[in-house]
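Colleague: Sequence plus the predicted model coming up.
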Amino acid sequence: MDNKPRCLILFENSCKSKKTFVTYIEFLDRFLKWAHKDFESLLLVPQIELEEILQDYCIYLKKRVDNKEISPNSVPYFFNGIFKFLKVNRKKIEIESITQLFPEKSKLGGDLAITTEQCKILLDSTGDKRDKALIHVFSATGARPEAICELQLKNMESNHDGFFKLILYSGHSHEMVTFLHPEAAKAVTEYLEWRRSRGENLTDDSHVFKGNFSECHEKMSNSVMETTMTRLWKNSGIKRKKIGNNYDIATIRGFRKRFDTVLEMNPEVSMGATQYLMDHAGYLSGKHYRRPTVEQLFESYKKATPDLIIHNESRLKLEIKQKDIQFRENESEKDKRITNLEKKLANVEILLLGLKSKGI
């Protein structure tokens, strides 16, 4: 029998992911320690008294904000886990009586997208094949870090023309499809070949990105991924402006902003395709009747590819290849038209011969 109190079991099961629970329980524990309560005793506090305790806690946090100990934007996060715990355990409170006390939010950093030139500088700052592949994947997909951490080889397949198709969040209700253009696909392939050359037995269940140590076969964790990207930014020498606790170009989200900008600025990419490829929950819920098909998504992605590619050489190679394909398609279409005309001419000749034989 689980020794956890039932209220905590309910709380844990109400969280959609383990990561969410870990985050929520950390903030809940901080509050309980401050209030000198435990999980069960908190639920026994009368509603009005509980609301006053929560209001006092908010005032305490605002003092920490004034002392520059925490950001005013972080205050709501201190309460999310508390509110969730109370709600799932049917403990009613007037939430607005607490949220009205929240401090005014300050301007956040991370407003800017990383530029293509800055992507080049990041790539040039490292010789590590894993790091290079990671930069390419972020810039080519704009994916969230947790999606890349969970990506396995069985979720990645060669599409055609050098593109890869990726299935993110495989097996989850949030599952989605995205793509890697040839430049990014090549970087990932080189990284995987490097791992094989070092004797690693890669299977369908192997993760595309693994942890730091050569003997480690575990997937790359979110924290390791963030640490790796932070190190790359630091080593690159790129100057970023500090705004509060954040930079004007976010370490990972900057890639996501670049991806979004490229899609939104391309008139040939539909809003539906942009929303889907950006992993926006509304378009992944299945509630949209005009949800793009995989083929439509791929066509949209290909139209955005020239602006997603980092190096000019790779962009030029793709353009030459696409022009060659277009030329071949045009030649094939021309051959078909000539063949059709020849057939029509032959039919006309047969008809004329028939008429001639009848003396017409």
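Modeller: Happy to help now that I have it. Numbering: from 1, shown residues only.
Colleague: use CA for all of it now, contacts and neighbours both
Modeller: Noted.
Colleague: what's the residue closest to the geometric middle of this structure?
Modeller: residue 143 (2.0 Å; C-alpha atoms, centre = their mean).
Colleague: Provide the secondary structure category for that residue.
Modeller: Under DSSP: H, G, I helix; E, B strand; the rest coil, residue 143 falls in the coil class.
Colleague: how close does the nearest residue to it once chain neighbours are set aside get to residue 142?
Modeller: Nearest non-adjacent residue to residue 143, counting by C-alpha to C-alpha, 6 or more residues apart in numbering: residue 256, 6.5 Å away. Computed as C-alpha to C-alpha, to the nearest Å, the residue 256 to residue 142 distance reads 4 Å.
Colleague: Of these two, give the one with the bigger neighbour count.
Modeller: residue 142 (23 against 20; other C-alpha atoms under 10 Å).
Colleague: Spit out the contact partners of the more buried one.
Modeller: 253, 255, 256, 257, 258, 259, 260, 278 (C-alpha atoms under 8 Å, 6 or more residues apart in numbering).
Colleague: take the one below as the second:
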Amino acid sequence: MQRSLLLFENSIKTDATRKMYLYFLDNFRNFYKLQSYDSIIAMGESELQIMVEDYVMMLKKRIGANSMRTYMAGIQAFLETNDIELRWKKIHRLFPDKTKKTGGRMWSTDDIHVMLSNVRDLRQKALIHFLAASGVRRTALRKQYDKVESFLVLPFDE
């Protein structure tokens, strides 16, 4: 295994973060048609700075503003783990402004009542009560309990 990748993978604590960072790092590597992770490290910092800036400007056209930091976090972590110091403050200035997410409000009592009246299964009613009381996101539950998918399928899922 390439040393740069080995250092990077060992610096990440959780499997979910490791998978996500590797996915976005691979997107970067494939965008520039680089053969290996070590080839990224072998480049000069000024060349790499330009590549990352160009990549950010390309991403601005293709992804949502709120996704930019997620796409770049893996690249930044990989480079920092391998002692490549770029001017990240400058790169972050290229990011688009975050947009306010819609629907980020709490469920009202009426919303909860409507959901409960449309569900007959007690497990689903219990889940609605749990989500309403705790503020846990449905997606977080799915990631945690994807083995019991039938339990988590709700009629109001998007």
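Modeller: Sure thing, it's come through. Just so it is clear, the model here is predicted, and its values are computed rather than measured.
Colleague: So after superposing, what's the score?
Modeller: Once superposed, the chains reach a TM-score of 0.84 (TM-score structural alignment, normalised by the length of the second structure), with 156 aligned residues with a C-alpha RMSD of 2.5 Å.
Colleague: ok, back up a step: so which of the contacts of residue 142 of the first structure comes closest to residue 193 of the first structure?
Modeller: Nearest to residue 193 of the first structure, judged by C-alpha to C-alpha, of these is residue 255 at 25.3 Å.
Colleague: Is it correct that the closest one is in contact with residue 112?
Modeller: No. Taking contacts as C-alpha atoms under 8 Å, residue 255 of the first structure lies outside contact range of residue 112: 9.5 Å.
Colleague: Give the residue from these two that has the larger number of neighbours.
Modeller: When neighbours are counted by other C-alpha under 10 Å, residue 255 of the first structure and residue 112 differ, and residue 255 comes out ahead with 28 against 15.
Colleague: Show me what that one aligns to in the second structure.
Modeller: Aligned against the second structure by TM-score structural alignment, residue 255 of the first structure finds no counterpart at all.
Colleague: And residue 255 of the first structure, which helix or strand is it part of?
Modeller: Using DSSP states H and E, residue 255 of the first structure sits within helix 253-264.
Colleague: likewise residue 68 of the second structure?
Modeller: helix 68-81.
Colleague: Report the buried residues of that helix.
Modeller: Within helix 68-81 of the second structure, the residues that qualify as buried are 68, 71, 72, 74, 75, 76, 77, 78, 79, 81, counting by 16 or more other C-alpha atoms under 10 Å.
Colleague: what range in the first structure matches that helix?
Modeller: Alignment note (TM-score structural alignment): helix 68-81 of the second structure is matched to residues 75-88 of the first structure.
Colleague: distance from that stretch to the second structure after superposition?
Modeller: Once superposed with the second structure, the aligned residues differ from stretch 75-88 of the first structure by a mean of 0.9 Å; criterion: mean C-alpha distance after the TM-score superposition for the first structure.
Colleague: How about the contacts made by the residue nearest to residue 8 of the first structure when sequence neighbours are not counted?
Modeller: Residue nearest to residue 8 of the first structure in three dimensions, not counting chain neighbours: residue 39, with 7.1 Å by C-alpha to C-alpha, 6+ apart. Going by C-alpha under 8 Å, 6+ apart, residue 39 of the first structure touches 5, 7, 8, 32.
Colleague: Would you mind measuring from the counterpart of residue 39 of the first structure in the second structure to residue 158 of the second structure?
Modeller: Mapped onto the second structure by TM-score structural alignment, residue 39 of the first structure lines up with residue 37. Distance of residue 37 of the second structure to residue 158 of the second structure, given as C-alpha to C-alpha: 38 Å.
Colleague: what do you get for residue 96 of the second structure?
Modeller: For residue 96 of the second structure relative to residue 158 of the second structure (C-alpha to C-alpha), the value is 27 Å.
Colleague: for residue 111 of the second structure, same thing?
Modeller: Residue 111 of the second structure is 15 Å from residue 158 of the second structure, by C-alpha to C-alpha.
Colleague: ok, the two, which is more surrounded?
Modeller: Per other C-alpha under 10 Å, whichever of residue 111 of the second structure and residue 158 has more neighbours is residue 111, with 12 against 4.
Colleague: For the more buried one, what is the corresponding residue in the first structure?
Modeller: With TM-score structural alignment as the criterion, residue 111 of the second structure matches residue 118.
Colleague: For that match, pull up the helix or strand it's in.
Modeller: Per DSSP H and E: helix 116-124 holds residue 118 of the first structure.
Colleague: now do residue 91 of the second structure
Modeller: Secondary structure (DSSP H and E) places residue 91 of the second structure in helix 88-93.
Colleague: Spatially nearest residue to residue 11 of the first structure (excluding sequence neighbours)?
Modeller: Nearest to residue 11 of the first structure is residue 85, by C-alpha to C-alpha, 6+ apart, at 5.5 Å.
Colleague: quick one, what contacts that neighbour?
Modeller: 7, 8, 11.
Colleague: of those residues, closest to residue 326 of the first structure?
Modeller: residue 11 (57.4 Å).
Colleague: Within its local environment, how many residues does the closest residue in space to residue 152 of the second structure that isn't next to it in sequence see?
Modeller: Nearest residue to residue 152 of the second structure in three dimensions, chain neighbours excluded: residue 142, at 7.0 Å (C-alpha to C-alpha, 6+ apart). By the criterion of other C-alpha under 10 Å, residue 142 of the second structure has 15 neighbours.
Colleague: just residue 94 of the second structure next, same as before
Modeller: 14.
Colleague: again, but for residue 51 of the first structure
Modeller: 19.
Colleague: For the host helix or strand of it, name the packing helices and strands.
Modeller: Here residue 51 of the first structure sits within helix 47-66, counting by DSSP H and E. If you count contacts as 3 or more C-alpha pairs under 8 Å, 6 or more residues apart in numbering; DSSP states H and E, helix 47-66 of the first structure packs onto helix 75-88, helix 96-99.
Colleague: now the corresponding residue of the first structure for residue 20 of the second structure: how far from residue 226 of the first structure?
Modeller: Aligned by TM-score structural alignment, residue 20 of the second structure pairs with residue 23 of the first structure. Residue 23 of the first structure is 17 Å from residue 226 of the first structure, where distance means C-alpha to C-alpha.
Colleague: re earlier: what stretch of the second structure lies opposite the next helix or strand after the helix holding residue 255 of the first structure in the alignment?
Modeller: Going down the chain from helix 253-264 of the first structure, the next helix or strand is helix 271-277, by DSSP H and E. Across the second structure, nothing matches helix 271-277 of the first structure (TM-score structural alignment).
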